[in-house]
Each structure stands twice: as structure tokens, then as C-alpha cells.
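Colleague: Sequence and predicted structure, then a few things I'm wondering about:
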Amino acid sequence: MPRNQLPPADFTAGKWPDAELVPDAPPEAVIGRALVLKLQGRMKALKWSAREVARRAGVSHGTVNRVLAGEVLADTATIVRLELALQVDLYPAGLWAQIAERAAPVADGGAA
């Protein structure tokens, strides 16, 4: 996470991640919250602790705890490792439509 970027949990009006995000939350906070909600749900279904998830994913339990707390965004490598360990998609596919509603429209000719 860039040094000047606020943690995702800073963009909720209540308890992370259950509270709704504030209207001007950046896209990465939207993605971070969606990922954490999926991660928590899968951990609950498997009855795994953050330490167990970390062990199986090959990441530190501190990283898992910080992601769950909304203190940091998980990087791509961590997301992949978590998905493999949990055997579930964590990255929120199709979330671009929800984020697009919050963001400014793409300029004409902005094809990548």
C-alpha cells in the first residue's frame, strides 16, 4: 500500500468490515472490504483461525490479521496464496461496475 494511502478501515462509518463504506471511499477500500468479507466467511465455514489460514497459505499470520482488520490491502501474491489455501475466489470479480458508479467516467478514446 502506498505510504500516502489510508487503510481501508478508515473509510467505514462504523465497525470494519461490517459497516458500510463512506460515499467517497476510494475503489481500493471497496475491494478491500469485499475481500475481507469473503475471507471471513470462508474462515468461519472451515472453522479456521487466522493463524491456520496463514500457515496453509504460506503467509505470516500478522499479514492475515492486518488484512482482516482493514489495516492493509492484500497484495496480489497474498490473495493468490489465500485463494489456493481456502479453495475459494476472494478477489471480488465484477466489482468494477459498483466502483464505476462511484468514480468519474472514463474519457473517450481511453482504450488500454
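Modeller: Sure thing, it's come through. Numbering: from 1, shown residues only.
Colleague: C-alpha only now, for contacts and for neighbours.
Modeller: Will do.
Colleague: Show me the helices in the chain, by range?
Modeller: Assigned by DSSP state H, the chain shows helices spanning 27-46, 50-57, 61-68, 76-86, 96-102.
Colleague: Using CSV, please lay out those together with distance to residue 3 and mean neighbour count.
Modeller: As requested, the helices of the chain are exported to CSV (distance: least, C-alpha to C-alpha, whole Å; neighbours: other C-alpha atoms under 10 Å):
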stretch, distance to residue 3, mean neighbour count
helix 27-46, 14, 18
helix 50-57, 24, 17
helix 61-68, 16, 18
helix 76-86, 18, 16
helix 96-102, 22, 12
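Colleague: for comparison:
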Amino acid sequence: MKVNQTDVVDPGEDWDRGPGGCEMEPKERRASPATLSPKWPDQPSSNPAGEAARRFAVNLRAAIGDKPVRAVARDAGIDEGTIRKILVGQSWPDLRTIWGLESALEAELYTR
């Protein structure tokens, strides 16, 4: 695909504008799962999404057991750092990550 000069985004462009120049609200930064539990991952969260992430991390840790995280990441086709961030509650697992981990570990990690 050929890129024309007009296709390149000007770094000075107004990024606070949406389609048609409409003003958009700044995106609020989402709290990490660990901040939603008083003692991650040992204590439940009162936030439903935080609790789902906590249970996922607990299930993931149990399913990994004594396997190297690097090997699990390779088998799941995801980055090792992603798994480590999920385990310590720094990151929210997305659907692709959940599916890859459940497939690689042959375990149901996300429960409702």
C-alpha cells in the first residue's frame, strides 16, 4: 500500500476532536484490578469486574502450578509480561488472552 503525504498524521493535529470536529471527553484511566481489592489476590473485591479479574488471576496461578510462565506464554501465543501483569493485578485480561490461556492450560480460568 502506498502512503501519500496527506495520509500522514500531523503531530500538531488537535487530538481532542472527534469525527467531524466534535469535542470529545478525555478517556478516564481505568483502575487496575489490584487497586480494587484490599489485599490482591487473597481478598475479594467489592467491585464485580475487579472480583472477576481477581478470580481469574487465582485460577491462572493454580493452573500454571510449577510450569514456567515463559512456557505457558509460548503455548498460549501471548507475551510473558502479559501473564505476569495479570497475576499481580496490573492488567485486565482481554478475551484473546483468556482464550489463549484456557486453551494452552486446558482449564476454565474465567468463571462467572
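Modeller: Arrived safely, thanks for sending. The model shown is predicted, which means the values in this text are computed figures rather than measured ones.
Colleague: Quick check: TM-score for this pair?
Modeller: TM-score for the superposed chains, counting by TM-score structural alignment, normalised by the length of the first structure: 0.71, backed by 86 aligned residues with a C-alpha RMSD of 1.5 Å.
Colleague: just to revisit the earlier point, will you turn the helices of the first structure into TSV that also has distance to residue 13 of the first structure?
Modeller: Formatted as TSV, the helices of the first structure follow (distance: least, C-alpha to C-alpha, whole Å):
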stretch	distance to residue 13 of the first structure
helix 27-46	13
helix 50-57	25
helix 61-68	17
helix 76-86	26
helix 96-102	17
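Colleague: List just the one of the ones you listed that sits closest to residue 4 of the first structure.
Modeller: helix 27-46 (13.3 Å; C-alpha to C-alpha).
Colleague: Show me what that closest one packs onto, helices and strands only.
Modeller: helix 61-68 (3 or more C-alpha pairs under 8 Å, 6 or more residues apart in numbering; DSSP states H and E).
Colleague: Please compute how far stretch 91-104 of the second structure lies from its chain's middle.
Modeller: Put simply, stretch 91-104 of the second structure sits 9 Å off its chain's centre (C-alpha atoms, centre = their mean, to the nearest Å).
Colleague: so it aligns onto which residues of the first structure?
Modeller: Under TM-score structural alignment, the alignment places stretch 91-104 of the second structure onto residues 72-85 of the first structure.
Colleague: outside of the matching stretch, which residues touch it?
Modeller: 1, 7-8, 28, 32, 53-54, 56-59, 66-67, 89-91 (C-alpha atoms under 8 Å, 6 or more residues apart in numbering).
Colleague: which among the residues you listed gets closest to residue 47 of the first structure?
Modeller: The closest of those, once distances to residue 47 of the first structure are taken by C-alpha to C-alpha, is residue 53, at 10.0 Å.
Colleague: check contacts around the alignment partner in the second structure of the closest one.
Modeller: Matched across to the second structure, residue 53 of the first structure falls on residue 72, judged by TM-score structural alignment. With contacts defined as C-alpha under 8 Å, 6+ apart, residue 72 of the second structure is in contact with 64, 80, 101, 104, 105.
Colleague: do you know which of the helices of the first structure lies nearest residue 12 of the first structure?
Modeller: Among those, helix 27-46 comes nearest to residue 12 of the first structure, with 9.0 Å by C-alpha to C-alpha.
Colleague: Can you name the residues in contact with the closest one?
Modeller: 7-9, 11, 16-18, 21, 49-50, 53, 67-68, 70, 73-74, 86, 88, 90-92, 95, 99.
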